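Q: Next come a sequence and a model predicted from it.
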Amino acid sequence: MMKSIRILLIGFFLYINTSFAQEQKFIAVEAGTYILGDTISLDNPKRSVSIPAFAIAEAELTNEAFAAFVSATHYVTLAERFRNAMVFEPGLEEFRWIQDSTAYWRFPNGISRGGIKDKMNHPVTCISYRDAVAYCEWAGVRLPSLDEWEVASRAGSETKYFEGVDLEKIINYANIWHGRNHLVADTTDGYLYTSPIKTFKANPLGLYDVYGNVFEFCEGALERDKGRKVAHARGGSWWCSKNSCASFNSQYIGSVNPNASFSNLGFRVVKKM
């Protein structure tokens, strides 16, 4: 049952259309006062926030949509320019990634590990925060704020997860790493890396992949940023497991250099109602 936090799923959907971009379905979130955060978190303390109405994409941005942006603008991502993308392969110790000069959004884990030819409906990855912002400026949308993302992901819950999810049931809702460690490949849920958007169950608001699949860039700053430009992302990714990271929830806020590109980082977009 939905808790006291007020979220309204409007009985219609909002759309964004450009001559090049993939059509996206947006879900409206009502303006209101929401309880966010956690009592033991320094980055995200429990608090009440007032947020204007907004509309958020039901799923993460796909390779298909990003390809349309690149086709229209000839944009070159930072990973392509600097050849510094960070990728993963089974066998690495916990929290260890490797730099692959061949990796970028078309080959998000490096050329040797295959490309996106048959994965156009997977979330785009191996892009930086600055690349995500460039897409948003072209498409007339924006990244969600840290608070907007949390409101939408919680879908009325005031707990760590949206209603219906716990560590045992999350396999139905999120593409995450189920192995004990990352030394051996894990395809328990059918995927080693990303999965197609909307493969797993949606949250009660109708958003897919808010947990797992890829971390999602958001706008906003934390006290520990101390005035520095730091990019933040939420929701966890395919790499996250119960034993490592475990950030596939509505409370955790991750941090990364705005110029960094990882094969488990993507985004979803927001627009005003």
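A: Nice, I can see it.

Q: use CA for all of it now, contacts and neighbours both
A: OK.

Q: and the helix or strand hosting Val133, what does it pack onto?
A: Using DSSP states H and E, Val133 sits in helix 129-139. With contacts taken as 3 or more C-alpha pairs under 8 Å, 6 or more residues apart in numbering; DSSP states H and E, helix 129-139 sits against helix 63-73.

Q: here's the one I want to compare it with:
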Amino acid sequence: MTRHSIIALSLILLCFSCGKKEKDATNEGLRTVSDIAVPGMVLIQGGDFSMGTNDLNSYPSERPAVQRKVESFWMDETEVTNKQFAAFVEATGYVTVAERKPDWDEMKLTLPPGTPKPDESLMVAGSLVFVAPEGAVSLNDISQWWQWVPGASWKHPEGPDSDLKGRETHPVVHIALEDAEAYAKWAGKRLPTEAEWEYAAKAGKNTRFPWGDELILGGQFKANTFQGSFPHQNEAIDGFMGTSPVRSFVPNDFGLYDMIGNVWELTADWFDAAAFLREKAMAPPLDTAMSKCFNPENPYAIEKVIKGGSFLCADDYCINYRPSARRGQDVYSGTSNVGFRCVKDL
């Protein structure tokens, strides 16, 4: 197998595969200001809502809308930052998946049967990094902008020669499911369910975006997304080429920052592209004895749902910067545009 083939194989694996309550008038009473408030978290009052969308200007996995009910919970105001994750690593000595040599027994679970093991020289610690091509490329070939970079990790987002200087308050990236769960457990929290995440992102609205039906409101950008011609020409009109510090944009009506854009966020739910169709009896039940996941673009996927889109979502390629948007993320890997936030039970 050639080196090019191995890299392509890795891309397929890692890419297809984060007391008394008083009302606060600024968010309709959804923030607790009593002595039981949890620092850095917002109390999300539970309720019923419409999950997914019936808007045809969306992706099939989001349709049709279904009704959900969630109980009250606490949610981090922001995505987990590099500074917060560094505190966890310092306290525990934890080593992330991207910093470890790949485990072939795990890798082959998400590859077609009979796939040969890559040469040992290629089995090195690293992660997938977005690298903008020099010019326009086919949008059907993700290897044109995603590169497997040895040495890339949460501490070195673009590779060994990069670091976190000046990015302490940016969301941590290159985080695999195992890493996010380990942090959450250490913090006394957990990952949100997909329903909790979407309920919190919509903040009581049923509009295309958390703030309304237009991406840009009053001439102001409300989230960190990609402006220009994807993937080679990011005009960065919103002020950011990559990730941005948390709280760079105004929060939604629940007081949560960056629920749209910046980085995708991991949830606790397995990804089933036909989940809502199944609920409406418009698709056969998922045979969970065979797999907990279903992704028609990757039949061997072992993926969790990620939500919110990222700084790479663009009008001409990826319109996932909406609360209803959903896609799968390989549980064994991270990328430079996936992070997470945590929730806590009452």
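A: Noted; the coordinates are in hand. Keep in mind that this is a model prediction, so the values were computed, not measured.

Q: what TM-score do we get after superposing?
A: The TM-score (TM-score structural alignment, normalised by the length of structure 1) is 0.88; 260 aligned residues with a C-alpha RMSD of 2.2 Å.

Q: In structure 2, what range does the helix holding Val133 of structure 1 match?
A: Under TM-score structural alignment, the alignment places helix 129-139 of structure 1 onto residues 177-187 of structure 2.

Q: what about stretch 70-78 of structure 1, start to end distance?
A: With C-alpha to C-alpha, to the nearest Å as the measure, stretch 70-78 of structure 1 spans 13 Å from end to end.

Q: and that stretch, how far out from the chain's middle?
A: 21 Å (C-alpha atoms, centre = their mean, to the nearest Å).

Q: Where in structure 2 does it align, residue-wise?
A: By TM-score structural alignment, stretch 70-78 of structure 1 lines up with residues 89-97 in structure 2.

Q: Now do the helices in the stretch 51-200 of structure 2.
A: Listed in chain order, the helices of the stretch 51-200 of structure 2 (DSSP state H, counting those that start in this stretch) span 82-92, 104-107, 177-186, 194-202.

Q: Have a look at how far, on average, the last one is from structure 1.
A: It stands for helix 194-202 of structure 2. For helix 194-202 of structure 2, the mean deviation from structure 1 after alignment is 0.4 Å (mean C-alpha distance after the TM-score superposition for structure 1).

Q: Run through the neighbouring helices and strands of that helix.
A: Under the contact definition 3+ C-alpha pairs under 8 Å, 6+ apart, helix 194-202 of structure 2 sits against strand 47-51, strand 66-70, strand 264-270, strand 303-307.

Q: Read off where stretch 242-258 of structure 2 ends up in structure 1.
A: Mapping stretch 242-258 of structure 2 onto structure 1 (TM-score structural alignment) gives residues 193-209.

Q: so Gly126 of structure 2 touches Ala152, yeah?
A: Yes. Applying C-alpha atoms under 8 Å as the test, Gly126 of structure 2 and Ala152 come out as touching, 4.8 Å apart.

Q: Could you tell me which residues touch both of the two?
A: Common contacts of Gly126 of structure 2 and Ala152 (C-alpha atoms under 8 Å, 6 or more residues apart in numbering): 98-99.

Q: Residue in structure 1 paired with Leu215 of structure 2?
A: So Leu215 of structure 2 corresponds to Leu167, using TM-score structural alignment.

Q: Please disregard the earlier target; I meant Ser61 of structure 2.
A: In structure 1, Ser61 of structure 2 lands on Asp43 (TM-score structural alignment).
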